[in-house]
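Colleague: What follows is a protein structure lacking sequence information:
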């Protein structure tokens, strides 16, 4: 069965802001015990296995951890901890270690862990798991997925309405559905603007029809991210959407360099509101395509700690605020009122089904 949790995006954003502004947790231990008082058996232990990039990646790891922090803040009887993964070889050992230490639930961050989650969950059928960016891999796994093609569509439409060069760009970390869903949506949003407004805006770095494009093959290397972004800028793109975790921060450096050369380049961040998670580059962020990772994790953990483990999966959409676009921040006055109104109409059309997104990377209910 599928359960959806409608959470205000502001809750997740506030939790993420607290996470990004505080001291970096000790990744060796990663534990944050609950408040003192009460019997030990009353505590609920929620343990998170992070993907590469660490807890302060300004993206999905950090936002997911912020959800656990928010759950603990609301219920001090929840004990939380996290462990980083240095590479994919660490997934299985990390997951099994959380089972061995007696966690009530183990939350895996990222679709790349699917095989590892299936292996460990199948071997431990009495253990409860949850996984972000993946459908349930076993009966004891709760999936949390986000249809970011919907938020990406809005970003593409916005970009097509704001570009001065008639060229926009996007690139990803890996050619996998959680990444290409953003890119497909962006591409389709540009095409929709072209159709509705008679424009001829080109998308560089990705072609949904061929599923070919630019990838850093990495979620950490900012130098690669800068190089790819600089290439797109040199080809005429003045708005760029990187979908690559920390590698995407290289796009910020590329935008700064372009500004020094007199070029006006805007960026669109993903997963979180970039003006909160990567504030140093806020002057370049036209908006961000968000997914309410922190809200979904908080809701799951709160329910599980209350004795009711959610079943099936959560699917974040525009309708339940699981995805969307962030405020325009410093660019708000530059986005025409007509374009803002059009974005509201496009959003409504996606929700009511009158606008169809065809991306094959969209998660299924």
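Modeller: Done, it's in. For clarity, every value in this text was computed on a predicted model and none was experimentally measured. Numbering: from 1, shown residues only.
Colleague: C-alpha from now on. contacts and neighbour counts both.
Modeller: OK.
Colleague: Need the residue closest to the centroid of this structure.
Modeller: The chain has residue 271 as the residue nearest its centroid, 2.8 Å off, counting by CA atoms, centre = their mean.
Colleague: That residue is in contact with residue 291, isn't it?
Modeller: Yes. Residue 271 is within contact range of residue 291, at 5.1 Å (criterion: CA atoms under 8 Å).
Colleague: The host helix or strand of residue 269 packs against which elements?
Modeller: Per DSSP states H and E: residue 269 is located in strand 266-271. Counting contacts by 3 or more CA pairs under 8 Å, 6 or more residues apart in numbering; DSSP states H and E, strand 266-271 packs against strand 239-243, helix 249-260, strand 285-291.
Colleague: ok, and here's another one to check against it:
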């Protein structure tokens, strides 16, 4: 099992050094490539949410997936546009279509409406969105447009695991969670984490509390740092974030306070090697690369949502966790197995959390 996750992580472990090559072939900040005269090229573009392409989180992971797609598929050409504010979404989506892209990725649930409108206006263009499904949560009716692909992750699964690890590691009996903007997606992280803490606390026969706060942003690193500083000064010794660029501030605060942070989406240990306990991986790069390849091959990916979890080896934690007690890692892997086989079903919102374990 560990080897399978390691093999996927090898796909995701493109370093920030590679990322510094954003001006390389097929990429650009602020502009998308103009339509090419080479008919054999398959152009794919990505539009970020307000976190930006260098968010050290899932925008960056998604871009790494496209870079890998270009590298591994002859004729593939990729680019991105950054959105500084929500009003940029529609404009950027129009720009990448005008540039001749055949597949357009929107990164983040906040782009759901803009993607749906763009898809309706451009029925001959394929669109895909990370972290959004067009299935009606009340009726279960799938309203995904024929030329749109939804990509969802069971983020509650790795969040449960890192919550379990936090509870097994804390010395103060108090841990924290910093969210970006409250939503159904971030609920998966929060309540999965809280349930993992609760599960381990019961195992240990201890009371362990979770301090939860939201930054109302995915880009304000200074706000993340201020929230985390307050948590650390009030007794938390471990803080998990699901907050995009805000989380960079959380990790910086952990480094300065000599406490632990838990990263998200990708292995964030490189941001503070001695102060990142582990990370809840959501391998957006794997989904983006694989689905882009499917589309380039002519396979129909539109009109449905793909959901990735532990069973698909698309979420988890890193195999290398130098700050974690090996016995805690071993216990966490046993918990991971229980999630995979259905023995543990992590909650993904407040309702399922309230009924968890009852």
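Modeller: Perfect, I can see it now. Just so you know, these numbers come straight off a predicted model, no measurement behind them.
Colleague: TM-score for the pair, please.
Modeller: TM-score for the superposed chains, counting by TM-score structural alignment, normalised by the length of the second structure: 0.87, backed by 334 aligned residues with a CA RMSD of 2.3 Å.
Colleague: and for the strand holding residue 269 of the first structure, what span of the second structure is it aligned with?
Modeller: Using TM-score structural alignment, strand 266-271 of the first structure corresponds to residues 260-265 of the second structure.
Colleague: which stretches of the stretch 151-300 of the second structure form helices?
Modeller: 156-169, 184-204, 221-233, 246-257, 284-296 (DSSP state H, counting those that start in this stretch).
Colleague: could you dump these to CSV with distance to residue 343 of the second structure and mean neighbour count?
Modeller: CSV is the format used below for these (distance: least, CA to CA, whole Å; neighbours: other CA atoms under 10 Å):
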stretch, distance to residue 343 of the second structure, mean neighbour count
helix 156-169, 12, 30
helix 184-204, 13, 24
helix 221-233, 33, 21
helix 246-257, 31, 24
helix 284-296, 26, 22
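Colleague: do you know which of the ones you listed lies nearest residue 62 of the second structure?
Modeller: Across the helices of the stretch 151-300 of the second structure, residue 62 of the second structure has its closest neighbour in helix 284-296 (4.5 Å, CA to CA).
Colleague: Which elements pack onto the helix or strand just after that closest one?
Modeller: Next in sequence after helix 284-296 of the second structure, counting helices and strands by DSSP H and E, comes strand 304-308. For strand 304-308 of the second structure, the packing partners by 3+ CA pairs under 8 Å, 6+ apart come out as strand 148-153.
Colleague: Look up the counterpart of the strand it packs on in the first structure, residue range please.
Modeller: Taking TM-score structural alignment, strand 148-153 of the second structure hits residues 141-146 over in the first structure.
Colleague: likewise stretch 84-92 of the second structure?
Modeller: So stretch 84-92 of the second structure sits over residues 86-94 in the first structure, by TM-score structural alignment.
Colleague: before we move on, the earlier item: please tabulate the helices of the stretch 151-300 of the second structure in JSON lines and include distance to residue 38 of the second structure as additional columns.
Modeller: Putting the helices of the stretch 151-300 of the second structure into JSON lines (distance: least, CA to CA, whole Å) gives the following:
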{"stretch": "helix 156-169", "distance to residue 38 of the second structure": "42"}
{"stretch": "helix 184-204", "distance to residue 38 of the second structure": "39"}
{"stretch": "helix 221-233", "distance to residue 38 of the second structure": "42"}
{"stretch": "helix 246-257", "distance to residue 38 of the second structure": "40"}
{"stretch": "helix 284-296", "distance to residue 38 of the second structure": "15"}
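Colleague: for those, which one sits closest to residue 75 of the second structure?
Modeller: Within the helices of the stretch 151-300 of the second structure, the stretch nearest residue 75 of the second structure is helix 284-296; the backing value is 9.5 Å (CA to CA).
Colleague: In the first structure, what stretch matches the closest one?
Modeller: Going by TM-score structural alignment, helix 284-296 of the second structure sits over residues 293-305 in the first structure.
Colleague: Residue 314 of the second structure matches what in the first structure?
Modeller: So, by TM-score structural alignment, residue 314 of the second structure is matched to residue 322.
Colleague: neighbours of its match, just the number please.
Modeller: 28 (other CA atoms under 10 Å).
Colleague: can you pull the contacts of it?
Modeller: By CA atoms under 8 Å, 6 or more residues apart in numbering, residue 322 of the first structure lies in contact with 6-7, 9, 146-147, 290-293, 296, 315-316.
Colleague: coming back round to it: which stretch among the helices of the stretch 151-300 of the second structure comes nearest residue 40 of the second structure?
Modeller: helix 284-296 (10.8 Å).
Colleague: Report the contact partners of residue 250 of the first structure.
Modeller: Contacts of residue 250 of the first structure by CA under 8 Å, 6+ apart are 221-227, 229.
Colleague: do you know how far it is from residue 93 of the first structure?
Modeller: 31 Å (CA to CA, to the nearest Å).
Colleague: try residue 76 of the first structure
Modeller: According to CA to CA, residue 76 of the first structure and residue 93 of the first structure sit 28 Å apart.
Colleague: Now for the closest residue in space to residue 204 of the second structure that isn't next to it in sequence: which residues touch it?
Modeller: Among residues not flanking residue 204 of the second structure along the chain, residue 168 sits closest, at 7.9 Å (CA to CA, 6 or more residues apart in numbering). Going by CA under 8 Å, 6+ apart, residue 168 of the second structure touches 200-201, 204, 328.
Colleague: same deal with residue 270 of the first structure?
Modeller: Residue 270 of the first structure neighbours (CA under 8 Å, 6+ apart): 59, 241-243, 288-291.
Colleague: how about stretch 171-181 of the second structure: buried residues?
Modeller: 173-181 (16 or more other CA atoms under 10 Å).
Colleague: and the residues you listed, which two are the farthest apart?
Modeller: Largest separation among those by CA to CA: 173 and 181, giving 26.1 Å.
Colleague: coming back round to it: now, which of the buried residues of stretch 171-181 of the second structure lie within strands?
Modeller: If you go by DSSP state E, these have 174-179 in strands.
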